[in-house]
Structure formats: C-alpha cells, structure tokens
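Peer 1: Need a 3D model of the sequence below.
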Amino acid sequence: MSAAPLIRPMAPADLDDVLDLEPVLFGTGAWNRATYETELAIPGRRYVVVERAGELGGYAGIDLAEQATIMTVGVAPAHRRRGLGRALMQALLDQAEAAGCAEVYLEVRADDPGAQALYASLGFGPVGRRRGYYQGTDALTMRLRLRGPGPVGSERRQT
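Peer 2: You can find the predicted model right below:
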C-alpha cells in the first residue's frame, strides 16, 4: 500500500519541480518562475502542492477574493487517477470557505471531459464559454456558489 498524499502550502523550494511539470501539463501556456514567484507573494493567493511517495504529484492555486478564482490545477501524468486532483481542489475549496468567499470560478478546457467531470462532482456548474482561451481551444467557465442568495447551478458536495 502506498503512502497517503500530503497536501501542504507551496514553497519557493518547490518551484523547480513545479516548473518541470508546467510545460508537460500546459504546453505553451506554461507559467515561468517569475510568474510563480509573483503569485506566491500576492496577499490572498494560496498555492498548495501534493506529495505522493516522496514526489511532487501536483499543485494548485486560488485567488481568495469574494468571487474566488482557481488559478491553476495540475497533476503529474504518473500520478493521475489517484484522487490527487480532487484532494488539491478540496484543499482550495476549504480555504475559500474559511476565507468567506461567496463563489469560486474556474476555466477548464472544453475538450477535457475528465476535468469537467471532476469539477462537476465538486459542485461546479457551467456558466459560460471563452472562445480560444487556451491557445485556440475554448474554455468553459464554471462556478461554485459557497454562500449567499441567488441562483446556483449546483451546491458544493462534501467528499
């Protein structure tokens, strides 16, 4: 049996591993070191990593505004289909709830049904489409309402 994944805050020491994964996960849309260094320094932004069997298995980040935004989510190909994406998202959603965020938004590739299904299982519902957002591929905008009045596509489901 393998060790349980460990989720912890991203540290500057993680950036080499994160930057090794960026082009694998995001191709020409990969972020560079300067972008991550800036992101880690912005108040209200939180980034986490997940370690599995002593390796960085993935990472994710959120902007904790009233209408929070998932900034990035990535799981290394060798660590997929093991619940790491769900664990990362759950950690970000827990932070959003603790910060009092009303809603959480994200963009997901329109041609990635696996990621869309993960987000839907966490309570996100589609609210729009951004044409050509990902190097020519459309993005679906999804929202999860955490609190407050108004219509919701779905509510957060505890896992």
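Peer 1: can we go C-alpha only for contacts and neighbour counts from here?
Peer 2: OK.
Peer 1: so how far is the longest helix belonging to the chain off the chain centroid?
Peer 2: Of all segments of type helix in the chain, defined using DSSP state H, the longest is helix 84-98. Mean-position distance between helix 84-98 and its chain equals 8 Å (CA atoms, centre = their mean, to the nearest Å).
Peer 1: here's the other one to compare against:
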Amino acid sequence: MTERDWWIVEAGTVGEVVGAEALYDGPARREWAERFLASPGHHLLLARAGDAEGPVGMVTGVELTHPDKGTEMFLYELGVAASHRRRGIGRGLVDALAELARANGCYGMWVAVDADNEPALATYAAAGGRTEGPPCEVPLWHFDRRP
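Peer 2: Coordinates of the predicted model:
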C-alpha cells in the first residue's frame, strides 16, 4: 500500500471557498461564499493533493437541528475532480465530514442521492452509509431569486 498523496482541510476563507468552484455545479459568488462561512454549522472540507495546485475534492455539510430530534449533518454536496478519482478521496471526504459531525454532537448524517448515481452510492456505502427503505421522492420548490 502506498502513502496517500492527498489530505483534507476545512475551508476558512472566502478565497478558499471560491477557489474550489471547479468542483461545484456552477460558478461561485463571493457574497454567497461570505454568507456560507458566516453561517454557523456550514462546513466545506477540501481535499488537496501534492500533484495539483487547487483543491481536487470537496464536500459540504450543514448541521440541521430539529426540536424533537437534535442535530444531524446533511451532506449537501460531494465532488472529486475527474483527474483524482479512484484514489479514495470521495470516501475520505465523507469520513472526515462524519468525524466532524460526531465531534459537533450530531446524532447522524444523511444525504439525498439519485438512485442511478452508482459512483456516489458506492462511495457512501464504502464510508459506512446504508440506504434505508425504498427510494423516496424529493419535491422541489424553485423561486425566482436564483440566477
């Protein structure tokens, strides 16, 4: 087994958040990055590698608290650069977010994933996640505030 050539850090600056935009679904905005960092319970973990200048992976998590359940971690988004897949980075990011959730007193962690997204399902299973029950529907509301 070879030594890992990547490591994980938590983003703490707007520059780090915006600098990971190649891993997001679209471009990052500074004002949204500022709001993200200022919001308690919002986390962005970045994977960095010795052979890359910018981050090669990211996971975002949001702590959600409900009056009758306590606090859980919602794994909002996971992404790994195509050039760095199949190195365990995705699983490492999920493991690191789960560790952060435990350290912050969360009772569990969950994620919504498309039933046909086999790479994501395999990553979550490898990190100890298990699917419970039949697939669920995800109703969405779209408001006119997002570009």
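Peer 1: Surely G74 of the first structure and A60 touch.
Peer 2: Yes - counting by CA atoms under 8 Å, G74 of the first structure touches A60, with 6.3 Å between them.
Peer 1: matching residues in the second structure for the longest helix of the first structure?
Peer 2: The aligned range for helix 84-98 of the first structure in the second structure is 89-103, by TM-score structural alignment.
Peer 1: neighbours of the closest residue to E66 of the first structure other than its chain neighbours, just the number please.
Peer 2: Excluding the flanking residues, the one nearest E66 of the first structure by CA to CA, 6 or more residues apart in numbering is C101, at 4.5 Å. Neighbourhood size, C101 of the first structure [other CA atoms under 10 Å]: 21.
Peer 1: Then E63 of the second structure?
Peer 2: When neighbours are defined as other CA under 10 Å, E63 of the second structure has 18 of them.
Peer 1: quick one: the helices in the second structure?
Peer 2: Under DSSP H, the second structure gives helices at 14-19, 30-38, 89-103, 118-126.
Peer 1: hey, which of these is tucked in deepest?
Peer 2: helix 89-103 (a mean of 20; mean count of other CA atoms under 10 Å).
Peer 1: which helices and strands does that helix pack with?
Peer 2: strand 6-10, strand 42-49, strand 57-66, strand 70-80, helix 118-126 (3 or more CA pairs under 8 Å, 6 or more residues apart in numbering; DSSP states H and E).
Peer 1: Which one of the ones you listed lies nearest to R30 of the second structure?
Peer 2: When those are compared by CA to CA, strand 42-49 sits nearest R30 of the second structure, at 14.7 Å.
Peer 1: how far away is the counterpart of G19 of the second structure in the first structure from A68 of the first structure?
Peer 2: Under the alignment (TM-score structural alignment), G19 of the second structure pairs with D17 in the first structure. Going from D17 of the first structure to A68 of the first structure by CA to CA, to the nearest Å gives 26 Å.
Peer 1: count of neighbours near the closest residue to A101 of the second structure other than its chain neighbours?
Peer 2: Excluding the flanking residues, the one nearest A101 of the second structure by CA to CA, 6+ apart is M73, at 6.0 Å. Neighbour count of M73 of the second structure, defined by other CA under 10 Å: 27.
Peer 1: re the thing from before, what's next to the match of helix 84-98 of the first structure, contact-wise?
Peer 2: Under the criterion CA atoms under 8 Å, 6 or more residues apart in numbering, residues 6, 8, 45-47, 57-59, 61, 63, 72-73, 75, 78-80, 107-109, 123-124, 126-127 lie in contact with stretch 89-103 of the second structure.
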